[in-house]
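Trainee: this one's structure only:
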């Protein structure tokens, strides 16, 4: 009968205060040879707190203003709540305060994460091989919280000589079910195991894990911990709520060229669901969205609109050449694989005996329609769909109502071209709010 799987983990006492320039491998080797300790052996894994790595590498910054240090280490804001910031740092790690730590360091200073934690782990591993003649794995760790879970845990930010992940995809479980998504983050599990004996305030920055030689690899056989950083394209939770709204607003650009990729009708309906949360007068719902999902319906509408436009231009006395050029410039809607026609419905509007108040009443409804369309466009952007809101239908509302068989009270408020952008729009220049603000 085979023995049950097991491993041991213990902390290494006796590591002195680490200072810039110290040789960590020598300090760890000396501690490992302490009296009463089992020493180090091939196949062991050293779990090393990043704080001592940062100290040895001189990543100590005099910073009365910790926020400035966080700014310098940040490449992207993920979420903010009050003074707390969760950011992506220059290592690609998403952490509170970019991993800038004001604990376990002198007052008036902060610790930055190592420049290259994988390289740091390799140096410690090579130093221990030279000092003690052993082949061990090394994991450099830091502490972070996790979405949807209270509390913090240690995780790997650097690794050398360790299999960082166990990819079980393509295998089967004990019942023969296929495993299609299971990738175990082995180094993170080692980091958490080590922290159980190191602790956060016990002055024990290094732990040894023994009994798992299968996770230790030869030089060059394993990726570093950087492999575990999820690329942006696969990140479903890239932003906090308010930051996601801001990004969607910034992505809301007029797109003039679309790919031929089909548009998901469900995404458009989610945008409609957001649109109808806009404010409206008198507790009304003055919006309707006509979705043209077939090429036949789009062509029929756009042909009728073009004929009406040509008739208007001829009535204005334009030459056939100028008319043709105008019509070609108006072909944006034809390039889109999907069209939506937002309509204003003024059911519930108040009747007033004078024109002034009646005009103001309609304006309230028009403003509500604009708010709904803005919600619609922003939500499309959050779905990674491009759009262009054009006013064409407002010049031939009767034609649009007739072709689409709409009720008399529906006022088409332009048309929205929707599709996948053929190219990313140019960066939008920053626009300060001050020129648009008057304070009284």
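Mentor: Thanks, I have the structure now. Just so it is clear, the structure is predicted and the values come from calculations on it, not from any experiment.

Trainee: CA only for contacts and neighbour counts going forward, please
Mentor: OK.

Trainee: Quick check: the gap between residue 268 and residue 305.
Mentor: Separation of residue 268 from residue 305 (Cα to Cα, to the nearest Å) stands at 23 Å.

Trainee: SS state for the residue nearest the centre of the chain?
Mentor: Taking Cα atoms, centre = their mean, the centroid of the chain lies closest to residue 238, which sits 1.8 Å from it. Under DSSP: H, G, I helix; E, B strand; the rest coil, residue 238 falls in the coil class.

Trainee: so what's the closest residue to it other than its chain neighbours up against?
Mentor: Nearest residue to residue 238, sequence neighbours excluded (Cα to Cα, 6 or more residues apart in numbering): residue 78, at 6.7 Å. Counting by Cα atoms under 8 Å, 6 or more residues apart in numbering, residue 78 makes contact with 85-88, 94, 238-240, 243.

Trainee: For residue 78, pull up the helix or strand it's in.
Mentor: According to DSSP states H and E, residue 78 maps onto strand 74-81.

Trainee: Touching stretch 423-440 from outside, list them.
Mentor: If you take Cα under 8 Å, 6+ apart as the criterion, stretch 423-440 is touched by 253, 255, 257-258.

Trainee: Mind picking the two most distant members of those residues?
Mentor: Using Cα to Cα, the two most remote members of the contacts of stretch 423-440 are 253 and 258, lying 12.8 Å apart.

Trainee: Between these two, which contacts overlap?
Mentor: residue 386.

Trainee: The stretch 101-250 of the chain: helices as residue ranges?
Mentor: For the stretch 101-250 of the chain, helices defined by DSSP state H, counting those that start in this stretch occupy the ranges 117-132, 186-198, 241-251.

Trainee: then this one, side by side with the first:
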């Protein structure tokens, strides 16, 4: 890599190499300027197969994305569609271009006082316009990458990445190939456009007033006009394992928890359920006790045996109550959510460590403390299942036939079943929960 078209060291014979240099002579860019003409006039010496790296700031200025904003925070709000994480005044957000970054990309540097600079509306379109303009002006076929500065999870420091691209293979999919030792590559997709952007930043710098760089020697990276653009670099929500900050993830998991009544046949990962149990037993409990137990019914035989016994007990109760056979069939059918689930968990309450006062009022309060703690554990369990992208439904039926459940599952007499939780992969999108105004549930003194 060298700092000018003709400078730099010499690579060993036959070894791959490329050159990158900054383009000097660029004027101050103003709204309405034709960037391709300004770049061509700066004399970058472009040839077919070169790749042009253009800082997004000058693209935004040319496209009139400078706006008056006495309050930068208000501008960030306007560009934000989702807060990913927040710590003090710092916000990592998803902006209207679909990029996850600090402050939505709103920049108060290199712009007049009282104004802020927004990212281009469509950086891929901006890159295409520059590429087309250079083809018309200079007659060259080049790739164009629009770059911006990002921080990265788990890594200190900033680097430039591609937010727009045209005529460039933004991703190099190596899956299906082999490495130098013949091992298959099953997950290797190289972010080529980001690597180009970072290389350009080494010569453009952050404060040198050099917004454009050229890479030469990588013609295989330059593609036709049908390249997908930098949008292909943005990971979809379904595939993004790190979509949220810590507090936001907790809130979303709580929000995602829905009662799911229809499940697919996809097996449930027992490890995911055990991780949910691990979250459940972090709930608070009285007297430093552990009042939770979870019975996991992982075999179809164990689930059927329990549910058949519960059904028979329920029918007997309903007949004793004088219900009609039609009513009994209808009521028993409500338990189908448990029968159709590929996995069941039965949370139980144990009173080990509880106090006995010999006073009905205090003994009742003691049990209620333990029930509340067990309920907190069940809620933790349900929320953690949602975080594992598993659907669930808590059904209270085991509480009405505890002796039957204990007998079928061979549980100690001191274990009190607190319902059953159906677990599985939702067969469809759960119905939206009706909005609830938290103020309606508050009393302030």
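Mentor: Yep, that arrived. Just so we're clear, the structure is a prediction, and the values are computed from it rather than from any experiment.

Trainee: still on that earlier bit, from the contacts of residue 78 of the first structure, keep the buried residues only.
Mentor: Buried members of the contacts of residue 78 of the first structure, counted by 16 or more other Cα atoms under 10 Å: 85-88, 94, 238-239.

Trainee: With secondary structure added, can I get the contacts of stretch 423-440 of the first structure in JSON lines?
Mentor: As requested, the contacts of stretch 423-440 of the first structure are exported to JSON lines (three-state DSSP):
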{"residue": "253", "secondary structure": "coil"}
{"residue": "255", "secondary structure": "coil"}
{"residue": "257", "secondary structure": "coil"}
{"residue": "258", "secondary structure": "strand"}
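
Trainee: If you rank those residues by neighbours, which is first?
Mentor: If you count neighbours using other Cα atoms under 10 Å, the busiest of the contacts of stretch 423-440 of the first structure is residue 255, which has 22 neighbours.

Trainee: Any chance you could list what contacts stretch 50-68 of the second structure?
Mentor: Contacts of stretch 50-68 of the second structure (Cα under 8 Å, 6+ apart): 29-35, 111, 114-120, 126, 141-148, 168, 196-197, 200, 211-219, 222.

Trainee: try 7 Å this time
Mentor: 29-33, 114-120, 142-148, 197, 200, 211-216, 219 (Cα atoms under 7 Å, 6 or more residues apart in numbering).

Trainee: How about stretch 296-310 of the first structure?
Mentor: 292, 323, 339, 396, 399-400, 403.

Trainee: Ok, stretch 349-365 of the second structure next?
Mentor: 289, 291-293, 366, 370, 374, 414-418.

Trainee: Trace residue 316 of the first structure over to the second structure, please.
Mentor: Mapped onto the second structure by TM-score structural alignment, residue 316 of the first structure lines up with residue 321.

Trainee: Count the residues that sit near that match.
Mentor: 9.

Trainee: ok, now the one 5 residues further on?
Mentor: Using other Cα under 10 Å, the number of residues around residue 326 of the second structure comes to 8.

Trainee: which residue lines up with residue 61 of the second structure in the first structure?
Mentor: Counting by TM-score structural alignment, residue 61 of the second structure lines up with residue 55 in the first structure.

Trainee: Would you agree that match falls within a strand?
Mentor: No - secondary structure of residue 55 of the first structure (three-state DSSP): helix, not part of a strand.

Trainee: what's the distance between it and residue 101 of the first structure?
Mentor: Residue 55 of the first structure is 12 Å from residue 101 of the first structure, by Cα to Cα.

Trainee: Looking only at neighbour counts, state which of those two leads.
Mentor: In this view residue 55 of the first structure and residue 101 are compared by other Cα under 10 Å, and residue 55 has more residues nearby, 22 against 19.

Trainee: Excluding covalently adjacent residues, which one is nearest to the residue mapped onto residue 391 of the first structure from the second structure?
Mentor: In the second structure, the residue matched to residue 391 of the first structure (TM-score structural alignment) is residue 396. Computed as Cα to Cα, 6+ apart, the closest residue to residue 396 of the second structure that is not its neighbour in sequence is residue 419, at 3.9 Å.

Trainee: Which position in the first structure pairs with that neighbour?
Mentor: Per TM-score structural alignment, residue 419 of the second structure is aligned with residue 414.

Trainee: my read: that match touches residue 395, true?
Mentor: No - at 8.8 Å, residue 414 of the first structure does not count as touching residue 395 under the criterion of Cα atoms under 7 Å.

Trainee: Now do the contacts for the aligned residue in the first structure for residue 202 of the second structure.
Mentor: With TM-score structural alignment as the criterion, residue 202 of the second structure lines up with residue 196 in the first structure. By Cα under 7 Å, 6+ apart, no residues touch residue 196 of the first structure.

Trainee: Can you spell out the matching residue range in the second structure for stretch 7-21 of the first structure?
Mentor: With TM-score structural alignment as the criterion, stretch 7-21 of the first structure aligns to 18-32.

Trainee: Buried residues, the matching stretch. List them.
Mentor: 19-24, 26, 29-30.

Trainee: With stretch 251-265 of the second structure instead?
Mentor: For stretch 251-265 of the second structure, by 16+ other Cα under 10 Å, it's 253-254, 256-263.

Trainee: so where's the longest strand in the first structure?
Mentor: In terms of residue count, the longest strand belonging to the first structure (DSSP state E) is strand 149-160.

Trainee: Quick check: closest non-adjacent residue to the counterpart of residue 332 of the first structure in the second structure.
Mentor: When the second structure is aligned by TM-score structural alignment, the residue opposite residue 332 of the first structure is residue 337. Leaving aside its sequence neighbours, residue 337 of the second structure sits nearest to residue 261 (Cα to Cα, 6+ apart; 5.3 Å).
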